[in-house]
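In: Predicted structure and sequence below. I'll ask about it afterward.
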Amino acid sequence: MARTIPINAQDAVGRAGDVLRTGGLVVLPTDTVYGLASAIDEAAIAHIFLAKQRAPEKAVPVLLSSVDAVELVAGSFGPEARRLAETFWPGPLTIVVPKRYHLPRNLSMLPTVGVRVPDHAAARAVIAAAGGALAVTSANRSDEPAACTIQSAKDMLGDSVALYLDGGPCQGGIPSTVVSIDDGHLRVIREGPIAERVLKAALRAP
């Protein structure tokens, strides 16, 4: 039976960490929409796909507790990616980077993985408690609208999730901007809260 507790409850971070370390799923608020989180473990990530009814070829992004934690999942993090991270993290920007060789194949069947640091202190505390990086995708069924409230997430995911962390309505409400850097050139994969022109201006800044 799924449990729901406020994310600011005294034991919320510890309880979430316990669930994640034992392979369970946690729904948590972020600065954009509610996220469905698991440890970066093949069996745990498989539970994400089952809960969301998600096609297995779709990659799962990674949320980090800090910029330094990018080393846990990125095989490389070039100067352009680092400039964007230093400018827009924490925040609603996912950067697609080469992934480390040891990551589970079902996290991403591509040679890359999307990473970001959310602008939500309580979410970052949960991520830190779980080791600094979590597989996190939107807390909804595939092809359904992203959940901006805990009730919306519960209605779609039900008891497939062990613990729901209620942080109230998500203030962003729009999934993050997703970009990659190819040979030094910015490519916007998904439009979101941060406009392409703003990103390009940040890369041009001295």
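Out: Received the coordinates, thanks.
In: switch to C-alpha atoms for all contacts and neighbour counts from now on
Out: OK.
In: tell me which element Leu134 is part of?
Out: Here Leu134 sits within strand 133-138, counting by DSSP states H and E.
In: list the helices and strands the helix or strand hosting Arg124 packs on?
Out: In the assignment (DSSP H and E), Arg124 maps to helix 121-129. Using 3 or more Cα pairs under 8 Å, 6 or more residues apart in numbering; DSSP states H and E as the contact test, the elements touching helix 121-129 are helix 12-21, strand 62-64.
In: ok, structure two:
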Amino acid sequence: ILIGGFVQLLAGFLAFRKYDHLGGAAFLTFSALWSHLVNISAGNSEGFTAGSIAFLVLNAFLIILASSFNVVLLCMTLAMELLTICFLLFTLENLPLPFEIVMLSIFSIICFYGATASLANSMFGKDLMMMGPPLFTGETSKKDTEDPPPCVCPKSHCTSGLRTIADLLNRGAVCGVPTDTVYALAASCKHPQAIEKVYRIKDRPQEKPICIFISNLDQLRAAAPPISPLLWEFMENVYPGGIGCIIKKGEWLKKLGVGAGYSRVGTQDSIMIRVPDLTVLVHLIDMTGPLAITSANPSGEVDSTHHDMVISRLGHKLEGVLCDGESDEVVASTVVNCTKIDESGITIVREGCIPVGKVMQIFESVKNR
């Protein structure tokens, strides 16, 4: 009896270590019953009867739960229920001894296999001994596994995933992508109709401009925009990162690769440009050219900080979502107006993940060099 209780106790603790809470609870409960059998040998039949009745009620719930767990645990709980009834009848002297021995033998075999399988599987971290499938499975879980995602959802760590999203963007699709702040909607600057679609997808007011992302400052230098040395140095200190700089717009954007989307990004006179500090997104931009970017949330709602949020909120309107897990930040980037940086300095348009104090500290450091 004591050995049986100890084995069940050990199996229960190991099951809990493997986060098998139902199996652990069952084994610990059975361990308590094994120990409770000492009451019979001690002649305390009244105490055993009261405890056994309480156990029968508890074990009935374990049977229901075990039916959706695995066959071995279900058989063990059923056998324990029958065995407890046998013990109760035995204390009342209404059960033939041979029948009790048979039931105890069956239960012992099931317990031995279940405890051994649980010990082996827990110790080696894999299913060395079969426990059997669940008898019942929830319909909702089946539905969750059967329902396909509303759009293409490749993983960001796969090269094929990046190529899939890049191909979609290059064909004029709108996709959800991770950034170094929160998730965003992206459209190729070569496709103005895709940028228009971004506005419709998130119900964004037309008067709110959309910024562009580039992969590095060398792209900007190659376009030769009329930027002062002070602004160049400021951008070199904030890129890549969570600060977007608003600068004067011009024909140089077409050299940057903005193309047909020139009139749909920024305002008539200015454009916000950002270089993200996220390797996955930088590689994607290298494959597509500059991207028109805005946060991946319905206008006026909270930002999306996980690809699941993008899929559930906007997936049915998108062609793809690049899945990268949790975002690095919970708020968007900080936006700085640099159009008059040489005359009156910079102004903060929106405080985001980079505090205003840090932005101003960077600017003062650059200006005083």
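Out: Received it, and whenever you're ready, just let me know what you need. None of these values were measured; they are calculated from a predicted model.
In: And the TM-score between them?
Out: Here the TM-score of the superposed chains, computed with TM-score structural alignment, normalised by the length of the first structure as the reference length, equals 0.92; 205 aligned residues with a Cα RMSD of 1.8 Å.
In: sorry, back to before: buried residues in the helix holding Arg124 of the first structure, which are they?
Out: Of the residues in helix 121-129 of the first structure, those scored as buried under the neighbour-count criterion (16 or more other Cα atoms under 10 Å) are 122-129.
In: same deal with stretch 12-19 of the second structure?
Out: Taking 16+ other Cα under 10 Å as the basis for neighbour counts, the residues of stretch 12-19 of the second structure that come out buried are 12-16.
In: Which is the succeeding secondary structure element to the longest helix seen in the second structure?
Out: What stands out as the longest helix in the second structure, according to DSSP state H, is helix 97-124. Next along the chain after helix 97-124 of the second structure, taking DSSP H and E as the criterion, comes helix 139-146.
In: Would you mark the buried spots in that next one?
Out: Residues of helix 139-146 of the second structure classed as buried by neighbour count (16+ other Cα under 10 Å): none.
In: again, but for stretch 169-187 of the first structure
Out: In terms of neighbour count (16+ other Cα under 10 Å), stretch 169-187 of the first structure has its buried residues at 169-170, 173-181, 186.
In: How about Leu186 of the first structure: what's its closest non-neighbour residue?
Out: Ser180 (6.0 Å; Cα to Cα, 6 or more residues apart in numbering).
In: again but with Ala195 of the first structure, I slipped
Out: Thr177 (7.8 Å).
In: Specify, as a residue range, where the longest helix of the second structure falls in the first structure.
Out: Residue correspondence for helix 97-124 of the second structure in the first structure, counting by TM-score structural alignment: none.
In: name the helices or strands packed onto that helix?
Out: Short answer (3+ Cα pairs under 8 Å, 6+ apart): helix 97-124 of the second structure packs on helix 2-17, helix 71-91.
In: With respect to Gln206 of the second structure, which of the ones you listed lies nearest?
Out: For Gln206 of the second structure, the closest of those is helix 2-17, at 54.9 Å, according to Cα to Cα.
In: Tell me the first helix or strand C-terminal of that closest one.
Out: Taking DSSP H and E as the definition, the helix or strand right after helix 2-17 of the second structure is helix 21-36.
In: Over in the first structure, find the residue span that next one aligns onto.
Out: The counterpart of helix 21-36 of the second structure in the first structure, using TM-score structural alignment, is absent.
In: just how off-centre is the helix or strand following that helix within its chain?
Out: Note on helix 21-36 of the second structure: by DSSP H and E, the next helix or strand toward the C-terminus is helix 38-41. Computed by Cα atoms, centre = their mean, to the nearest Å, the separation of helix 38-41 of the second structure from the middle of its chain amounts to 51 Å.
In: Now do whatever helix or strand comes next after helix 38-41 of the second structure against helix 71-91, angle only.
Out: The helix or strand immediately downstream of helix 38-41 of the second structure is helix 45-66, counting by DSSP H and E. Angle of helix 45-66 of the second structure versus helix 71-91, following axes from the mean of the first three to the mean of the last three Cα atoms, to 10 degrees, is 160 degrees.
In: Show me what helix 45-66 of the second structure is in contact with.
Out: For helix 45-66 of the second structure, contacts defined as Cα atoms under 8 Å, 6 or more residues apart in numbering pick out 22, 26, 33, 36-37, 39-40, 73-74, 77-78, 80-81, 84, 88, 91, 134.
In: what number of residues lie near the closest residue to Ala74 of the first structure other than its chain neighbours?
Out: Nearest-residue entry for Ala74 of the first structure: Lys99, 4.5 Å, with adjacent residues in sequence omitted and distances by Cα to Cα, 6+ apart. For Lys99 of the first structure, the neighbour count with other Cα atoms under 10 Å is 23.
In: Also the one 5 residues further on?
Out: Residue crowding around Pro104 of the first structure was assessed by other Cα under 10 Å; the count is 14.
In: Report the contact partners of it.
Out: With contacts taken as Cα under 8 Å, 6+ apart, Pro104 of the first structure has the following neighbours: 40-42.
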